[in-house]
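> sequence and predicted structure below; questions after.
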Amino acid sequence: MTTIWAVVLLAIDLAIRITAIIVVPINRRPQTATAWLLAIFLIPYIGFLLFLLIGSTKLPRKRRERQSTINQYILDSTVGMEHVSENSSWPSWLAPVVELNRTLGAMPLVGGNTARLYPEYDESIAAMTEAVAKARRYVHVEFYILAVDDTSEPFFRALEDAHRRGVTVRVLLDHIASRQYPPYRRTLKRLKRMGVQWQLMLPVQPLRGKFQRPDLRNHRKLLVIDGEVAFTGSQNMIDRGYDRWRNRRRGLKWRDLMVRFEGPIVAGIDALFVTDWYSETDDLLLRERETMTAATTEDPLDCQVVPSGPGFEGENNLRLFNALLYNARERIIITSPYFVPDESMLYAITTAAQRGLDVQLFVSEIGDQPLVYHAQRSYYEALLRAGVTIWLYREPTVLHAKHFTIDDDVSVIGSSNMDMRSFTLNLEISVMIRGASFVRSLREVEAGYRAKSRQLTLEEWQARPFRSKVLDNIARLTAAVQ
């Protein structure tokens, strides 16, 4: 009997390995397929079960069909193209990048916009709260993490007041992300008591027939008021310490960057909310479509929303980032809290530095997610050797802002990190902005980062302990398992 069981187990083990070699590489990057095969071959049963659970990067078929249905709506609802004039101030390479974005994400470039940055955490929440307080018709709220606490209470109170005076309030929050934090249940009770319309995004509730790969998440952060004002960026609606005792014990505080837009680009940002609301509720908000006029300003900005995530065939954000990196002529400055590039982006960044560009990367000196933190560190040596300047934002602050600038012309800001998770697994929003005035504003923010950072040198990095090198490189392997 023992011999029979041994033969059976051996046969199952062999079948798993043969099946993995056939199935795993299909439509995957070689590095991702290699990482999965390594996991399956080293721990066959556990590795295979993990692959079945989280091996697919696709959303359920019904959600993908909804995304296809709404792409035409996105095109129709994003107006303002007549305000864009391709003139001598445009970089010669920009038009093809604009066309790339439109092909991938359905959004056109729109002109006649204004933008204001909010680099301080409390100021951005105050600005969003004030905007909600002025709402007349509707408020659309969408955050990866939404929690009611002492910091966010004024925002929730503004939503409740808006609902009481007849404003339509719709709220989306990511299920898995938000429930990780202590105020989760209190937040749901508050939303129910307020009487606003709300919905969990990408809920993992198998008993209710709602299930997909558990780590496919909606990572977007956006707020739209009356179709006239929109906020987006890196900040979640929660206290700077994320309401966790271990963060308070370490003194961790998050630093983010939000931007307030006015002008036709607001319709594009709202179209993403409409997409996500439709995906979760089957309610398509066509009735609220309207024509936006250009903002009155002496220095209007051209903007383009670039949605990305598993609902799209291509990795829209990665393609945009790489296109901009290769077209840069003088300077690239990147800010990313979780920097785990795939091979294509690593080549794009190091190539830019090797052809003589000023390439700078802002990351945090410490990390709040150990695996990502160590995976990120595994890339530092290659970057430093290529000539990239790495700035480590000093602890205990976690630099959570997500943006980068290309020369003095173009910038990108939004929710997307520069890591494989954001490229493949997360639904993200990025906004590409053409305008020297906005780049100058971001340069001022970057200068503030630089003043609170220290420069990492190759000599210092090579002298780090051996155990750190081992941890970094092991974490790098796990980053590719997608």
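On my side now, so go ahead. Numbering: from 1, shown residues only.
> drop to CA atoms for contacts and neighbour counts, all remaining ones
OK.
> how about the strands of the stretch 301-450 of the chain, start to end?
Assigned by DSSP state E, counting those that start in this stretch, the stretch 301-450 of the chain shows strands spanning 301-308, 331-335, 339-340, 358-364, 389-393, 397-399, 403-406, 410-414, 418-419, 426-434.
> what packs against the first one?
When you say that, I think you mean strand 301-308. With contacts defined as 3 or more Cα pairs under 8 Å, 6 or more residues apart in numbering; DSSP states H and E, the packing partners of strand 301-308 are helix 94-105, strand 110-118, helix 265-281, helix 316-327, strand 426-434.
> before we move on, back to that, pipe the strands of the stretch 301-450 of the chain into a markdown table and attach mean neighbour count and distance to Met292 per row.
Below are the strands of the stretch 301-450 of the chain laid out as a markdown table (neighbours: other Cα atoms under 10 Å; distance: least, Cα to Cα, whole Å):
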| stretch | mean neighbour count | distance to Met292 |
| --- | --- | --- |
| strand 301-308 | 27 | 14 |
| strand 331-335 | 21 | 31 |
| strand 339-340 | 24 | 36 |
| strand 358-364 | 23 | 36 |
| strand 389-393 | 21 | 39 |
| strand 397-399 | 23 | 34 |
| strand 403-406 | 25 | 26 |
| strand 410-414 | 25 | 22 |
| strand 418-419 | 22 | 32 |
| strand 426-434 | 24 | 18 |
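> for Ile349, find the nearest of these.
Ranking the strands of the stretch 301-450 of the chain by proximity to Ile349 (Cα to Cα) places strand 358-364 first, at 7.7 Å.
> could you measure the residue nearest to Met81 when sequence neighbours are not counted against Val305, distance?
Nearest non-adjacent residue to Met81, counting by Cα to Cα, 6 or more residues apart in numbering: Val110, 4.7 Å away. As defined by Cα to Cα, to the nearest Å, Val110 lies at a distance of 9 Å from Val305.
> so what sits against both of those two?
Counting by Cα atoms under 8 Å, 6 or more residues apart in numbering, the residues touching both Val110 and Val305 are Ile265.
> any idea how far the spatially closest residue to Phe438 that is not a sequence neighbour is from Ser124?
The spatially closest residue to Phe438, leaving aside those adjacent along the chain, is Ala115, at 7.4 Å (Cα to Cα, 6+ apart). Ala115 is 13 Å from Ser124, where distance means Cα to Cα.
> and for the closest residue in space to Leu425 that isn't next to it in sequence, the neighbour number?
Residue nearest to Leu425 in three dimensions, not counting chain neighbours: Leu216, with 5.0 Å by Cα to Cα, 6+ apart. Residues within reach of Leu216, counting by other Cα atoms under 10 Å, total 24.
> let's bring in a second one:
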Amino acid sequence: MIEFLKDNWWTIAIVLNYILAIIAVTTILFKSINPTKTLTYIIVLLVFPFFGLIVYYFFGQEYRKNKIFNRKDVLNNKLIKSINENLKIDPESIAKHETNADEDQIRLIQLLQKNDKSPLTKYNQVEIIINGENKFEKLFKDIESAKQHIHIEYYILKDDKIGTKFLDLLCQKAKEGVKVRLSFDDVGSKISSKMKSKMKNSKIEFHAFMPVLFPRFTGKMNYRNHRKIVIIDGEIGYVGGINVSDTYVNYPENKKYWRDTHLRIEGEAVFSLQTQFLTNWNFVSESTLRLDRSFFPQNKIKTVEHVQIAASGPDTDWANIMEAIFFAIVTAEDYVYITTPYFIPNDQIITAMQVASKSGVDVRLLIPDKSDSWTAKHATNSYLEQLLKANIKVYRYQKGFIHAKTMVVDDIFTTIGTCNMDYRSFNINFEINALIYNKDKTKEAKAMFIKDLENADQIDFKRWQNRSNFLIIQEAYCRLWAPLL
């Protein structure tokens, strides 16, 4: 028997591989997965022995139904229910303050309220922040003024120049008696043992989100917390695309200019950010945090700026942010301006953009000229011809790397947050966006987009069609992997 195994080990291994692959394929077919994604997994499993099983093990497990963690403990809490009920307002009330508000805008609000219990908040003061250096200047001042608690959740947190300044400030506030709770993604972040020891000694409570054994080699390991949230005393909130790392700050010594967008929010929408943080905190800390009214203080803001917080991830029943983006595009009447660093969309978003453009809507897409990922760059390029054929204007940012994740629609709606226009953000990662229903803020975001176009080149359709066959082959190869990127 042993001799037989020795002489036929390779055949046995191949047979075993395909038995497992067939089981995996059968499992995939019984799930309601996007056909493109299904086909990708089947090809990988059947064409690449052993490697296909590894890819499926790490990337193919679907947890949306099984729930990596349960949100009900937080969402069913009496205090949360009471606050959400008090925040809840009739979506039609937005029309009283926004003269351009229409039925479609109201339906978008209702979509999120039903999908994710995301209340429309009325009394807010929103500030759009351009670039990391401006964000951290404001953030540090707010942290210095904290009296009760600071809640933080980041995908990338490094103890480099800006990160050390950030963490030292948190240590100082913790020593002053402010309760600091910090969650960081284990794959995206890199914090030294020395800094962790300092944080621990300062009484900062911190936890890594879903730790992995070898984070350096698992850059795309499912499922990652891609959110960037800071809540200070339940009154001030930050959300957007800017992580804590020197990469995101335009220091003179940095070789690459980094263009990004973030939000500073005061008002009722901070309560929604707080709820999302507390949900994640219960998971990473493996305990139930006792909630009290100090997390949700009396709102002092009287300015009317309607804001809704949309969160999505394996913990939600629906792809909330993707559905909101899709609905906003297909109901647009004048224009849709999208900025994203990674454009690897699903069929729904591609179709929505094409239909909007062909119906006369001015659809524009701004992406980086040079990506930080070879695969993502060519996967993105594989979709551009479809857009150009539908008269969608595509621009590539030249000044540096544009990392902002924004969309502006019809002078009445804008969304800014952490969600990229790709499969991973729509279906796998934990993401969070602020949806702003305010014509002044939307016009500000529109002007910001137009300003960015001054540093971008528009793609000429005829020239694009004449790109080399070698590039087209690379694009086709990378597009095959698009559902896994």
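On my side now, so go ahead. Please read all numbers here as calculations on a predicted model, not as lab measurements.
> corresponding residue for the residue nearest to Met81 of structure 1 in structure 2?
Counting by TM-score structural alignment, Val110 of structure 1 corresponds to Thr121 in structure 2.
> Asp239 of structure 1 too?
Under TM-score structural alignment, Asp239 of structure 1 pairs with Asp246 in structure 2.
> which residues does that match contact?
Asp246 of structure 2 neighbours (Cα under 8 Å, 6+ apart): 160-163.
> likewise for Asp161 of structure 1?
So Asp161 of structure 1 contacts Ala133 (Cα under 8 Å, 6+ apart).
> can you say which helix or strand has the aligned partner of it in structure 2 in it?
Matched to structure 2 by TM-score structural alignment, Asp161 of structure 1 sits across from Gln172. Counting by DSSP states H and E, the element that carries Gln172 of structure 2 is helix 161-175.
> what is the mean deviation of that helix from its aligned residues in structure 1?
Here the mean offset of helix 161-175 of structure 2 against structure 1 after fitting is 2.3 Å, by mean Cα distance after the TM-score superposition for structure 1.
> any idea how far that helix is from the middle of the chain?
In terms of Cα atoms, centre = their mean, to the nearest Å, the centre of helix 161-175 of structure 2 is found 25 Å from the chain centre.
> what lies in contact with the helix or strand just after that helix?
Sequence-wise, the next helix or strand downstream of helix 161-175 of structure 2 (DSSP H and E) is strand 179-185. Residues from elsewhere that reach strand 179-185 of structure 2, judged by Cα under 8 Å, 6+ apart: 148-157, 170, 173-174, 203-211, 224-226, 281, 284.
> which one of the helices and strands packed on strand 301-308 of structure 1 lies closest to Asn473 of structure 1?
Using Cα to Cα, these put helix 316-327 closest to Asn473 of structure 1, at 22.8 Å.
> tell me what that closest one is packed against?
In terms of contacts (3+ Cα pairs under 8 Å, 6+ apart), helix 316-327 of structure 1 is packed against helix 94-105, strand 301-308, helix 343-354, helix 420-424.
> nearest to Asp76 of structure 1, out of those?
Across these, closest to Asp76 of structure 1 is helix 94-105 (Cα to Cα), at 12.6 Å.
> show me what that closest one is packed against.
On the basis of 3+ Cα pairs under 8 Å, 6+ apart, helix 94-105 of structure 1 makes packing contacts with strand 301-308, helix 316-327.
> of all the ones you listed, which one is nearest Leu104 of structure 1?
If we rank those by Cα to Cα, the stretch that ends up nearest is helix 316-327, at 6.0 Å.
> for Thr232 of structure 1, see how far away the residue lying closest to Trp254 of structure 1 once chain neighbours are set aside is.
Computed as Cα to Cα, 6+ apart, the closest residue to Trp254 of structure 1 that is not its neighbour in sequence is Val398, at 4.7 Å. For Val398 of structure 1, the distance to Thr232 of structure 1 (Cα to Cα) stands at 19 Å.
> next, the contact list for the residue mapped onto Asp334 of structure 2 from structure 1, please.
Aligning on TM-score structural alignment places Asp334 of structure 2 opposite Glu330 in structure 1. Under the criterion of Cα under 8 Å, 6+ apart, the neighbours of Glu330 of structure 1 are 357-358, 406-407.
> what count of nearby residues applies to the match of Val110 of structure 1?
Neighbours of Thr121 of structure 2 under the rule other Cα under 10 Å: 25.
> contacts only, for it.
87-89, 268-269, 306-308.
> buried residues of the lengthiest helix in structure 1, list them for me.
Criterion DSSP state H: the longest helix present in structure 1 is helix 2-23. Of all the residues in helix 2-23 of structure 1, those buried under the rule 16 or more other Cα atoms under 10 Å are 13, 16-17, 20-21.
> for these, give me CSV that also has distance to Leu104 of structure 1.
Formatted as CSV, those follow (distance: Cα to Cα, whole Å):
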residue, distance to Leu104 of structure 1
Asp13, 41
Ile16, 36
Arg17, 36
Ala20, 31
Ile21, 31
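> ok, now which ones touch the spatially most central residue of structure 1?
Among the residues of structure 1, the one closest to the centroid is Ser416, at 2.4 Å (Cα atoms, centre = their mean). Taking Cα under 8 Å, 6+ apart, we find Ser416 of structure 1 in contact with 219, 234, 317, 402, 422-423, 428-430.
> please apply the same query to Thr275 of structure 1.
67, 70, 284 are the contacts of Thr275 of structure 1 under Cα under 8 Å, 6+ apart.
> so the first one sits right up against Glu313, yeah?
Translated: Gln67 of structure 1. No - if you go by Cα atoms under 8 Å, Gln67 of structure 1 and Glu313 don't touch, sitting 10.5 Å apart.
> re the thing from before, can you name the two of the contacts of Thr121 of structure 2 that sit furthest apart?
Ile89 and Ala269 (12.9 Å).
> so how far is Ile191 of structure 2 from the nearest residue to Ile338 of structure 2 once chain neighbours are set aside?
Nearest non-adjacent residue to Ile338 of structure 2, counting by Cα to Cα, 6+ apart: Met407, 4.5 Å away. According to Cα to Cα, Met407 of structure 2 and Ile191 of structure 2 sit 33 Å apart.
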